[in-house]
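S.K.: structure of the sequence below:
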Amino acid sequence: MRALKIGKEIELLIALVAAVQGFYLSIISFLSRKRSPSALLLSVVFFSVTLRIVKSLLWVYAEDVELWVLNFGFLAHSVYGPALFLYIYCELYSKKWTSIFFIHFVPSLFLLLTLSSLTLDRFWYSFGYSTLLIHQGLYIVATWIMFLVGLRQGHLAHTIEKERKSWYMLLLLGGFLLQLAYFSNYILGLTPYLMGPVIYAIFLFVTSIYVFKYPQVLSASKGNQNIAIAPEHVERISKRLLEHMKTEQPFLNPNCTLGSLAKEINVQPYKLSYLINKEFDQNFSTFLNTYRIQKAMQLLQDENYRSIKISAIAFDCGFNSLSSFNTAFKKATSQTPSEFRAGNNLTDL
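M.R.: Here you go, the predicted model:
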């Protein structure tokens, strides 16, 4: 095992600071999110990494640590990835906790039931720790993919504010670096054992500053709350939105976001998201694409656009790629753009 080449006292201090910060963030995240379904999950994320760091400290600095204490540290490690995944999932899709979520913690339950029996030589050193690190790595990758796909498809409509998106990315980056440090140490043998706690101490320091600057990120996203908007206010916003979409055509801008559109019609982003979801029964991405496809259909039927390639029309209508345009168009019309144009006796040259 490689040792971290800094003074023992500094090494210990950094790791202790990481543990204290993790515990602190666990407490305030739980207290700040009261009845939100992701309240416990975010608290568990920070608390699990606190226990994992404490286990690392005990392993390096303490002698004759009880087996169950070490196993409890591994148990905490196993909880981290699923808890982060479910937290982002609940935030991203405005989901409530359901019993099916417990399936993500089956490995953790196994470790809990075998705290006093799993030995280092016969389990952890033979295959257990490698399996745990791979398990966590897969969860981190899956969480990143879910987050990036959600951004692309507009599922972050209710949390499109820059501060909250940055918060999610900060958590994902910290999780990635932590798992990478432990993986690099044990599997690849490239980094010192306590590199994980040290890296995460830096991450938690940055996280604490971010929470201090933007405390609203610890509150549940507006998509997870009951929003009360007076019917007459809903009607005014709807009228303003539809008029703006008709006259200004903001959907033609491929970089149009919920935040930018809300600013253009002078309404809070979460209210606009609520309006689109409840009144139009669409998410933000689908709402925009509906207008874009209608515009594309007009152009595909226009004799003046007969010589214009379908890809050019797609980009002119606000789509970022031809593939996304083709997918959205066929979903809306049950035809490909080429079939639609051919049906109107126009040919894509």
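
S.K.: going forward, measure contacts between C-alpha atoms and count neighbours the same way
M.R.: Will do.

S.K.: P192 in helix, strand or coil?
M.R.: coil (DSSP: H, G, I helix; E, B strand; the rest coil).

S.K.: so it makes contact with V198?
M.R.: No: with contact defined as CA atoms under 8 Å, P192 does not count as touching V198 (10.1 Å).

S.K.: neighbour count: the two, which is higher?
M.R.: Of the pair P192 and V198, V198 is the one with more neighbours under other CA atoms under 10 Å, namely 23 against 17.

S.K.: that one and K278, how far apart?
M.R.: Here the distance between V198 and K278 works out to 46 Å (CA to CA, to the nearest Å).

S.K.: kindly report the same for L322.
M.R.: Counting by CA to CA - L322 and K278 are separated by 29 Å.

S.K.: same drill for those two, tell me which one is more crowded.
M.R.: Using other CA under 10 Å, the more surrounded residue of L322 and K278 is L322, with 15 against 11.

S.K.: once you drop chain neighbours, what's closest to the more buried one?
M.R.: Leaving aside its chain neighbours, L322 sits nearest to S311 (5.6 Å; criterion: CA to CA, 6 or more residues apart in numbering).

S.K.: tell me which residues in the strand or helix carrying the one you found are buried?
M.R.: Counting by DSSP states H and E, the element that carries S311 is helix 310-316. Using 16 or more other CA atoms under 10 Å as the test for burial, helix 310-316 gives I310, S311, I313, A314, F315, D316.

S.K.: now the second one, please; I'll put the structures next to each other:
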Amino acid sequence: MFLALTLLGLIMIVGKSVLNNYMGLPSWLRVLGISGSLMIGPCLWLYGRSLFEKKEPSKSNFKAGPAFAAQRFHGPWTMDHRLFHLIPFVVFDLLCWAIPNGADFTSYLIASVVFLHLGVYLAVCWRLIIKNPEGSRLLPWYRSIVIGVTVIWFLYVGIFIGIIPLYILGAVFFSFLIYVFSYLLLKRHVFALEKYGNSAISPGTSKQLLERIKVLFETKEIYLESTVSLKVVAEKLSTSPREVSQAINEHGHMNFSEFVNHYRVARAKVLLADPARLQEKIETIAYDCGFGNVTSFNLAFKAETGTTPSQYRNQFSAA
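M.R.: You can find the predicted model right below:
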């Protein structure tokens, strides 16, 4: 949802820039277009949080059962808290008829605040990117979006302060950016449709199946078995391996191996941080978490966290 609102904010600014350049819009419509900036910042940041800031399972999660372990897949905030960040956008839109948009000082000051608002949120987005490890699968995608919006922000700031004389340049670049993002999204979606075009289950059923897979993993902890496979999971859920793979690919956005390793690494992080097991060999923990060898454990752990198991453990050894 937040990605869609981010794109809507971009479209509002593009539309305002293009129409005003060729037709000349009344003040309130220009203000309405500018308000898109107040939507882009919060939604881009909240989209990043929805991608990365998911609750990690703690040691108690694995002991307390599925009711607690299932919380890992939900963000730390409720939707009501998130919507507070859109208050400036809503207020700006409701008062668009009264907000000046001319060459006077008040208009200049208001525009400065709007640009500053987006700039602050972009800074927070970059902080979110820096905090997350390079191994994160969604990081390159999110970073590309933030880079594009940041370039656009600099373009519009340059136009605003008079460094860049071509007003329409920002709109042109915005349009190109939206085209690129739309192409990437559609390309990914089309490939998914082609891969499962002959599937017997609907997207809704596939999503429900993913929830059943999660419950199975969190209650039975079958990821701890080194022999776990698509066939094993499918048999336990009375479905086919292809449908299990489809559910994880389409709605988990990863393959089966990555899905299993996600759980194993989460378990390993708990064990590595356990004071009672600080002297235990990394190899032992790897086997206890379901990995067949230390090499695959190190690779999976590095991909998931951006650090090695030894480096991760050292954080707690030093403490």
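
S.K.: superposed, what's their TM-score?
M.R.: Put the two chains on top of each other and the TM-score (TM-score structural alignment, normalised by the length of the second structure) is 0.60; 237 aligned residues with a CA RMSD of 4.3 Å.

S.K.: and the equivalent of K269 of the second structure over in the first structure, what element?
M.R.: If you follow K269 of the second structure across to the first structure using TM-score structural alignment, you land on T286. Taking DSSP H and E as the definition, T286 of the first structure sits inside helix 284-301.

S.K.: please apply the same query to L111 of the first structure.
M.R.: Per DSSP H and E, L111 of the first structure falls inside helix 106-113.

S.K.: next one: that helix to chain centre, how far?
M.R.: 25 Å (CA atoms, centre = their mean, to the nearest Å).

S.K.: then stretch 103-116 of the second structure?
M.R.: 31 Å.

S.K.: tell me which residues in stretch 155-165 of the second structure are buried?
M.R.: In stretch 155-165 of the second structure, counting by 16+ other CA under 10 Å, buried: L155, Y156, V157, G158, I159, F160.

S.K.: I should have written stretch 233-249 of the first structure there, sorry.
M.R.: Here stretch 233-249 of the first structure shows V234, I237, S238, L241, M245, Q249 as buried, counting by 16+ other CA under 10 Å.

S.K.: residue in the second structure paired with the second one?
M.R.: Structural alignment (TM-score structural alignment) places I237 of the first structure against Y223 in the second structure.

S.K.: picking that back up, pull up the aligned stretch in the second structure for the helix holding L111 of the first structure.
M.R.: Under TM-score structural alignment, the match for helix 106-113 of the first structure is residues 87-94.

S.K.: hmm, who's touching that stretch?
M.R.: V31, L32, S35, G36, L38, M39, I99 (CA atoms under 8 Å, 6 or more residues apart in numbering).

S.K.: which ones among these map onto helices?
M.R.: If you go by DSSP state H, these have V31, L32, G36, L38, M39 in helices.

S.K.: looks like P82 of the first structure contacts L138 (just checking).
M.R.: No: between P82 of the first structure and L138 there is no contact under CA under 8 Å: 9.8 Å.

S.K.: so which of these two has more stuff around it?
M.R.: P82 (26 against 14).

S.K.: from Y61 of the first structure, how far out is the more buried one?
M.R.: 29 Å.

S.K.: cool, D316 of the first structure as well?
M.R.: D316 of the first structure is 63 Å from Y61 of the first structure, by CA to CA.

S.K.: what distance do you get for K54 of the second structure to M1 of the second structure?
M.R.: Separation of K54 of the second structure from M1 of the second structure (CA to CA): 17 Å.

S.K.: between those two, tell me which one has more neighbours.
M.R.: Ranked by neighbour count (other CA under 10 Å), K54 of the second structure and M1 place K54 first, with 15 against 8.

S.K.: now the more buried one: closest residue in space that isn't a chain neighbour?
M.R.: K54 of the second structure sits nearest to G75 (CA to CA, 6+ apart), 4.9 Å away.

S.K.: same question for L92 of the first structure.
M.R.: L156 (5.7 Å).

S.K.: pretty sure the one you found is touching Y89, no?
M.R.: No: the pair L156 of the first structure / Y89 is not scored as a contact, 10.5 Å apart, by CA under 8 Å.

S.K.: translate K55 of the first structure into the numbering of the second structure.
M.R.: By TM-score structural alignment, K55 of the first structure lines up with K16.

S.K.: can I assume its match is in contact with I34?
M.R.: Yes: with contact defined as CA under 8 Å, K16 of the second structure reaches I34; the gap is 7.4 Å.

S.K.: compare neighbour counts for those two and give me the winner.
M.R.: Ranked by neighbour count (other CA under 10 Å), K16 of the second structure and I34 place I34 first, with 27 against 20.

S.K.: now which residue in the first structure aligns to the more buried one?
M.R.: By TM-score structural alignment, I34 of the second structure lines up with F74.

S.K.: the residue nearest the centre of the first structure: what's it in contact with?
M.R.: Using CA atoms, centre = their mean, the residue of the first structure that lies closest to the mean C-alpha position is F147, 3.8 Å off. Applying CA under 8 Å, 6+ apart, we find F147 of the first structure in contact with I88, L92.

S.K.: trace it over to the second structure, please.
M.R.: Checking TM-score structural alignment: F147 of the first structure goes with I129.

S.K.: and the helix or strand where its match lies, which residues are buried?
M.R.: In this assignment (DSSP H and E), I129 of the second structure forms part of helix 105-131. Within helix 105-131 of the second structure, the residues scored as buried using 16+ other CA under 10 Å are 108, 111, 114-119, 121-122, 124-126, 128-129.

S.K.: what of stretch 58-71 of the first structure?
M.R.: L58, W59, W68, V69, L70, N71.

S.K.: so which elements touch the strand or helix carrying the fourth one?
M.R.: Counting by DSSP H and E, the element that carries V69 of the first structure is helix 67-93. Where contact means 3 or more CA pairs under 8 Å, 6 or more residues apart in numbering; DSSP states H and E, helix 67-93 of the first structure is packed against helix 39-61, helix 106-113, helix 129-153.
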